[in-house]
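Colleague: Provide a 3D model corresponding to the input given below.
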Amino acid sequence: MAEKPVASIAVPAKDPKKKETKDPKDGPSKPNGDAKEEQELSDEDLQLKGELEMLVERLKEPNTDLYRPALETLRTLIRTSTSSMTSVPKPLKFLRPHYPDLQALYDSWPASEDKSLFADILSVLAMTYSDTQPRGTLRYRLLSASLLPSTSSLSDPGSWGHEYVRHLAAELGEEYIDRLEEKQDATKVLGTIEELHALALQCATFLLGHNAEPDAVDLLEELEIVDRIAELVDENTYGRVCAYMVRCVNLLPPPDDVAFLRTAHKIYIQHQKFPEALTLAIRLNDQELIRDDFNAPGNPLMKRQLAFILARAQIPIEWLRPPSAEEDDAADFQDELPDDLLECLSNSRLSTHFKAFGKEVGVEEPKSLEDVYKSHLENTRAGATQNVDSARANLAGTFVNAFVNAGFGNDKLMAEAEEGNSWVYKNKEHGMFSAAASLGLSLLWDPDVGLSQVDKYTYSSEEYIKAGAFLATGILHTGVRSEADAALALLGEHIENKSVPLRTAAITGLGLAYSGSHREDLLSLLVSLVSDEGLSMEIASQAALALGFIFVGSANGEIAGTILQTLMEREDKQLDDKWARFMALGLALLYLGMQDASDATIETLKAIEHPVAKQALILVDICSFAGTGNVLKVQAMLHHCDEHIDTKKGEKKDEKKDEKKDEEEAKEEAPVDDTYQAFAVIGIALVAMGEDIGAEMSLRQFNHLMHYGEPVIRKAVPLALGLVSASNPQLPILDTLSKYSHDNDLAVALNAIFAMGLVGAGTNNARLAQMLRQLAGYYYKEPDCLFMVRIAQGLVHMGKGTIGINPFFSDRSVMSRTAVAGLLATITAFTDAKAFILDKCHWMLYFLTPAMYPRMLITLDENLENKAVTVRVGQAVDVVGQAGKPRTISGFQTHTTPVRIGTTERAELATEEFIPFAPVLEGFVILQKNPGWEEDRMEL
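Modeller: Next up, the predicted model:
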């Protein structure tokens, strides 16, 4: 809200060092010191003061004919002097002593147009008395309006100058809040709520016309009519208004945040800015808005750009079907779409473009494990490598090779290995599972080539290799849609398989392949597995998680009801299983980003007595507000972390001086589940990560939790740091994680090493690579930690530095729900790394796949062919609310597309030769020739 510009105006004090000089012609000095004041005034000021005093005297005379001219003169003098904002206007300074007299005089006048004008002038003068008589400006403004007949129009507040409007806006906000809280006596209140709204709209119109868009938005927000700003904006102001409103969203409480997004969306639609409107519709997760924006009549070329945006956000294609179409016409609707549009929506050319991009930036050649490890630079003693478990080292090599060469399909260990010499056979049992699955990551986004390569492993007599091939099938379909629907055809028949590895692989593969698709046919296929009490908790939880991936952010009632029913009906012994947390996560993912839609589910969970319900409750709560920056949710999570658990009795304790020995003994006697505290820590990061200031503030909280938290909390802090800054290696976070990676508690160290991988994922960060090499030397005798160092090294060089896992795109304003689901599932496995990742479930590292996406900018012409243009790439600068046209990037370099773009970087075209269809240059951007470019060049 705009601040009060003038609290109290008085004549400036005289400089004490200045000597007084008295002219003998001036006569005797006045006793009250006025003579000294007058001597400091120039002749011009003295004349003005005398004129103003004469006008005031005229208003006191009985002759009413003199009133109008005197008031008109006063108005003219005040208006001409308020044009400057550098100092207090002189008429207001000289009239201030007369203000009480003028108030009394005003009260004695009968109602008339002259009295209305008088009230207008007093409204301006009241600014000088705002400290002793608050809200006088607004009071006299409303009085002035009430004295005029309805046919007459009151003078525009803007005619009194910018400062007056700001003052009036501040008082309007205060008055409105007091009205809502009913602080004032109803008989003393002037004007109705409607009149306050009308006055606010007048002020907002003036502010919009004078480059004060944030002030206009703040005023209307305070009076709860922010949606009315859509009526006031024009083509010159709408862009700045929308930019400010969208940036405010993370700082607003519900439901104001949604109201701001909807209003900005409405303004963009009014001005035919469909890509900007579509990104807001995606943020709102509103199926109807997304469909209307996509199908709006407009430029057909624009529709392709919208399709690219929808594909990046993994929006189900079925959502775009017109409401008139029948439910059964989903396939027909896809057939009706033009081929080029369907290609854009399905991401089917992503693999081709990505490989071409890799070739352009010089990373086409596959990288070997030694290229990543650079063992010769590690500080290990001679012969130390002999102690390393070769099976564990081979397993680490599997993941490193998969992550580093992801998407290129040409690694030497798996995709292009010689017949019979595949890396799969250098692993044992579960290692074979992960090795075969790694082929899917190598051939990511390329189902046509991928299926033919994976196919040979599906006929293997070795159960684990066959299971790995099933998972590979799901992985390589992640993020792309194919007409053949091969993943469902190949995996659907195996979800009833008696073999647990084959069944797990088929279920997880379906979850990854169709993440975010909201496919109803998969619901009927998987939901029965969740409710079947005869199945192990492992299978049921995997099915629940797969449904969470597929229906992420859908608030699907049938799935939620089934999972809740299962949590109520299963025996305590089954719910104690380590897999139960994934069932809770599957439930939580349904409400990802849905805010209050999860209230009923949360209430139901409160009624379940088993400790797993507490985990589910926290997971549902944090997922609902993921990326919103909601401060109240962060505080709630901190309260959960504050609870110290007496594991002996299972009750909370306030005393914090328990000895460690007592705690350890208590845990051995009767272990009590405190896993929910780990999820509370992760929840802080999940809620804060969408907003820079909140994310920065959360780092301090993590620091406190690390110092004073229980072991379960300390173990989760590194994971939270990894989540809050995924693929964004900031120095303070790197240094903090480096410190935690040497912690005495190996569980903390292990998670810190993995978090280093998350923070540096796909960045090729040299400092981080050096830290990991030092850790490899430090932990050469610890096989688990060394294994994790290798994984982190693979993540840092993911896609040879071209693939990131940050879930935010479109200038970090839109959250990809499927990416958050992938990150959360992986981090949940690390809440008990010993039981999952370091045991037989290392394949869970592939849960990161939905979060993986190329960090690139590819410009296309109108025929969707590559078009190389010059762009500048630099650090993004926040220019919202700044005057003029400031630079949106700093420290930029000029490149020719395609180019790699970092998490905090932004690109802009170097020339105006082409006009981009997308508001943000990221991913795929279609360009159109600027028709005015030739003339401009000729003029130059």
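
Colleague: C-alpha from now on. contacts and neighbour counts both.
Modeller: Will do.

Colleague: for the helix of greatest length in the chain, what is the distance to the chain centroid?
Modeller: With secondary structure taken from DSSP state H, the chain has its longest helix at helix 162-181. Chain-centre distance of helix 162-181: 31 Å, with Cα atoms, centre = their mean, to the nearest Å.

Colleague: check stretch 66-73 too.
Modeller: Put simply, stretch 66-73 sits 57 Å off its chain's centre (Cα atoms, centre = their mean).

Colleague: what comes up buried for it?
Modeller: Neighbour-count burial for stretch 66-73, with 16 or more other Cα atoms under 10 Å as criterion, is recorded at 67-68, 70-71.

Colleague: what's the closest of those residues to Arg349?
Modeller: Nearest to Arg349 out of the buried residues of stretch 66-73 is Leu71 (Cα to Cα; 73.6 Å).

Colleague: residue contacts, the residue nearest to that closest one when sequence neighbours are not counted?
Modeller: Nearest non-adjacent residue to Leu71, counting by Cα to Cα, 6 or more residues apart in numbering: Phe118, 6.6 Å away. Counting by Cα atoms under 8 Å, 6 or more residues apart in numbering, Phe118 touches 71, 106, 144.

Colleague: so of those, which ones are in helices?
Modeller: Per DSSP H, the contacts of Phe118 map to helices at 71, 106, 144.

Colleague: the first one contacts Ser116, doesn't it?
Modeller: No - taking contacts as Cα atoms under 8 Å, Leu71 lies outside contact range of Ser116: 10.4 Å.

Colleague: please report how far the closest residue to Ala505 other than its chain neighbours lies from Asp839.
Modeller: In this structure, Ala505 finds its nearest non-sequential neighbour in Leu471, 4.9 Å apart by Cα to Cα, 6+ apart. Note on Leu471: its distance to Asp839, by Cα to Cα, to the nearest Å, is 18 Å.

Colleague: sequence B follows; please return its structure for comparison with A:
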Amino acid sequence: MADSKDKITSDLSEEDQALKDKLDLLVQKLQDLSSAESSLKALETEVQSATTSMTSIPKPLKFLKPHYSSIKTFYSSLSNSPFKKDLANFLSILAVTMSAPDEKESLQFLLQGNQDAATKWGQEYVRNLCGEIRDEYLSRMSQEKDRADLLRIVDIIVPFLVKHSSEFEAIDLLSEVDCLEKLPEYIEIDNYKRICQYNQGMALYAADPDEMYKTLYVCFKCYIKAGKFPEALRIALKINRPEVINEAMESCTDPIAKKQMCYQLARQRVNYQIEDDDLTKIISNEFMNEAFIKLATDLEVLEPKIPEDIYKSHLEERGRGAQGGQLDSHKQNLASTIVNAFVNAGYCNDALVFNEEKKWVFRHKEWGLMTAAASLGLILLWNVDEGMTRIDKYQYSRDDFIRSGALMAFGMVNAGIKNECDPAFALLTEGLDAANDKLRVGIIAGLSMAYAGSGREDVLEVLSPLVIDTSVSLESSALAALGLGLVFAGTCNDDVAQVILQTLMERSETELSSPYARFFALGIGLVFLGQQDRIQTTLSIIEEFVPAPMKKYALLTAESCAYAGSGNVLKVQEMLQVCAEHLDEKEWMHQMVAVLGFSLIAMGENVGIEMALRSFDHLLQYGDLNIRRATPLAIALLCISNPKVNVIDLLVKLSHDVDSQVAQAAIFAIGMVGAGTNNSRLAGTLRQLAGFYANEDNQLFMVRIAQGLLHMGKGLMTLDPYHSERYLLSPVALGGILTVLHTMLNTDQLIQGHGQYLLFYLACAIYPRMLVTLDENLQPLSVQVRVGQAVDTVGQAGNPRTITGFQTHTTPVLLAYGERAELATEEYIPYAEVLENFIILKKNPNFVPE
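Modeller: Next up is the predicted model:
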């Protein structure tokens, strides 16, 4: 051992040998009380002035290692004095490299020394302290010991970390010692963005909803402190509590920033009351149709399209035997009507239904007449004044189906719009008492779409009696329950939940076996959408009192809705466990909803989506037929308006399945995955499928629907319920999508029966995928923006690029799934950092043109 020591010493350069000898002498003098203070100062100077690289230990610390134990012995022999405190601080820095890993000596010596000097040894020392403080804090917490001295050190080192661009370590430390609420104290205009982004990212990994709320609320407070009110409102909408949204709105005093916030509320369809008329108009979404028509004009797509423009039948290759074995004319007309409605949605004009010579609406029969009349609402979407006038004549028809469709269209026109005159409510409730079952369906569907997300008590008063009344048809009663779910989506309203639970307890087993009965379960689920463990009491009631045919379906639907987008791994595993059971055909339905629930929970973040898509390969391989029937719909839910190549390939394979329901679900899923994208590959695939299924009515009908969805709004729309860079989930949009997906779980009895009108519930989710820039007077302002694939920059050092592979366009522009926009020049400053939907810009006073 002595030989190796001598060898190390002999390997030293003259300079290093001199330093070693000097340090040995200083340590010797340190233990002599007459020269101890001066020696300690000299040792501190040597350690502080040492130069080193990131990968090596400073030489003074190397050469002092053999003396560490002797200095500790000397320290323990001293009586309390200022010198002993200074020596404790010096031992604290030596302990970083010399103490055993688990002893936390660096922290122990600092606690005995001068804690105010904790930051004078630099960042590496402070980082080491952070780890030891965390371990000690957790240890004391488990033993219920006092932790005040640790928190005192935290208060000293956190400002140091923030000041030296180590904000992430500061946030981690505050989080570990349960003091995250102190973070807003350190917010400045230079660091708020990094701190808030990291905090938002951290909230995704919260252990439970309460911790997530706490983390996000701290982030909210940070934005308020930085004066970034639109960003604070974005966090408040994520938290989804009225009092936090109210706090954000009341904190803002800038009138233009408040207008920007109102655009955010309008996009999320939040029913927020404000006295200012101008702000009320923005929140009401009344400008939507005008803005959309302006977008369509700028992009030169105003010309109406007819279904044949979408089908391109001349390009279809006929398969399966004889050519020309088309749909029966009624079903073909119905498919064309629905396609026409989706393609021309929001344009207020088309060449089919509004063509007086064709009298198109009257080419249908029975429930088809209702669907045709209702399609007017989708074409006139968001245009309340013109829409009500143009639909008006149909409500005086002698045919109850046409009148019912017109009433549904009235509601659809008002989807997401709050009109001060509120004509829809008066029109729809006027004849409700005298209405028969056909008219009642149109009225209920109209009210559901017009007031989705509004939480209006008067709608509750109108629909509640219909849910409970056993004299009305089960279809009307179930749709009324669904309507209440949509109107009170995500509000946890007890009255709504009790009304629906009451009727579930009172209905007979025969009634609950009806395909429409599932909307009772969905209604309950929507009320608790995204509210996680706040649904536990309701689940207990369902478990205890709801009869067998509906119990499992209601439990799984309600629970999956409550955890929608949360990525909760335990709930995902529960859903997969249900899917793994092999059951009789009578008990299939709840397994199908478990497959949907799996997607619904996992859809919130990208890793969850990828894992879910992999799991579906196993479900398709090993699952029963009912699992296969639901899987395409679950895949569609994960990738709405996002045509990923691997997903398309899988769905195209399933669209040729021998089971007709699997094939229909896959074809519809192709439409959902490509919704509003005009994806040319999907268009070609659907044309091939149209040829392949030329002789099969049901499949060809579904291909036509998928084609209509693919070209929805002529490529200007999206169904994606996520917005604001996929950060916020719209409960109303997701409610509309889930309604259609639950309908598709039983295509034979609903979509292929008379329930085609249920497809129009997608009106709740339809929204233009646009970025429109406005000046401070809310007039359109064209500026150059870069649009590219979003890059995750959370926790990255410096100021990294937030987009990659970008192209420069002039606003208004369309944003595809996963794309992000940023201003190309610094001429203007946006009022909101996330450039999506409507963004107000102000002139940059410091801008100097090139």
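
Colleague: quick one: TM-score?
Modeller: Remark: TM-score between the superposed chains equals 0.97 [TM-score structural alignment, normalised by the length of structure 2]; 847 aligned residues with a Cα RMSD of 1.9 Å.

Colleague: list the contacts for whatever residue of structure 2 lines up with the residue nearest to Ala505 of structure 1?
Modeller: In structure 2, the residue paired with Leu471 of structure 1 according to TM-score structural alignment is Met408. By Cα under 8 Å, 6+ apart, the residues touching Met408 of structure 2 are 374, 377, 442-447.

Colleague: same question, Ser517 of structure 1
Modeller: Counting by Cα under 8 Å, 6+ apart, Ser517 of structure 1 touches 314-317, 550-551.

Colleague: mind doing that once more with 7 Å?
Modeller: Counting by Cα atoms under 7 Å, 6 or more residues apart in numbering, Ser517 of structure 1 touches 315-316, 550-551.

Colleague: among those, which one has the most neighbours?
Modeller: Tallying neighbours with other Cα atoms under 10 Å puts Phe551 at the head of the contacts of Ser517 of structure 1, with 30 neighbours.

Colleague: my guess is that one meets His518, correct?
Modeller: Yes - Phe551 of structure 1 lies in contact with His518 (Cα atoms under 7 Å); the separation is 4.7 Å.

Colleague: the residue nearest to Leu71 of structure 1 pairs with which position in structure 2?
Modeller: Under the alignment (TM-score structural alignment), Phe118 of structure 1 pairs with Leu87 of structure 2.

Colleague: element containing its match?
Modeller: Element membership for Leu87 of structure 2 (DSSP states H and E) is helix 82-98.

Colleague: mean per-residue distance, that helix to structure 1?
Modeller: Compared with structure 1 after fitting, helix 82-98 of structure 2 deviates on average by 2.1 Å (mean Cα distance after the TM-score superposition for structure 1).

Colleague: and the angle from that helix to helix 123-143?
Modeller: Interaxial angle, helix 82-98 of structure 2 versus helix 123-143 (axes from the mean of the first three to the mean of the last three Cα atoms, to 10 degrees): 90 degrees.

Colleague: nearest spatial neighbour of Lys714 of structure 2, skipping sequence neighbours?
Modeller: Sequence neighbours aside, Val343 is the residue nearest to Lys714 of structure 2 in space, at 5.5 Å (criterion: Cα to Cα, 6+ apart).

Colleague: what count of nearby residues applies to that neighbour?
Modeller: Neighbour count for Val343 of structure 2, taken as other Cα under 10 Å: 29.

Colleague: cool, and Gln635 of structure 1?
Modeller: 12.

Colleague: my read is it is in a strand, agree?
Modeller: No - if the criterion is DSSP: H, G, I helix; E, B strand; the rest coil, then Gln635 of structure 1 is helix and not within a strand.

Colleague: residue in structure 2 paired with it?
Modeller: With TM-score structural alignment as the criterion, Gln635 of structure 1 lines up with Gln573 in structure 2.

Colleague: likewise Ser159 of structure 1?
Modeller: In structure 2, Ser159 of structure 1 lines up with Lys120, judged by TM-score structural alignment.

Colleague: helix, strand or coil: sort out its match for me.
Modeller: Assigned with three-state DSSP, Lys120 of structure 2 falls in the coil class.
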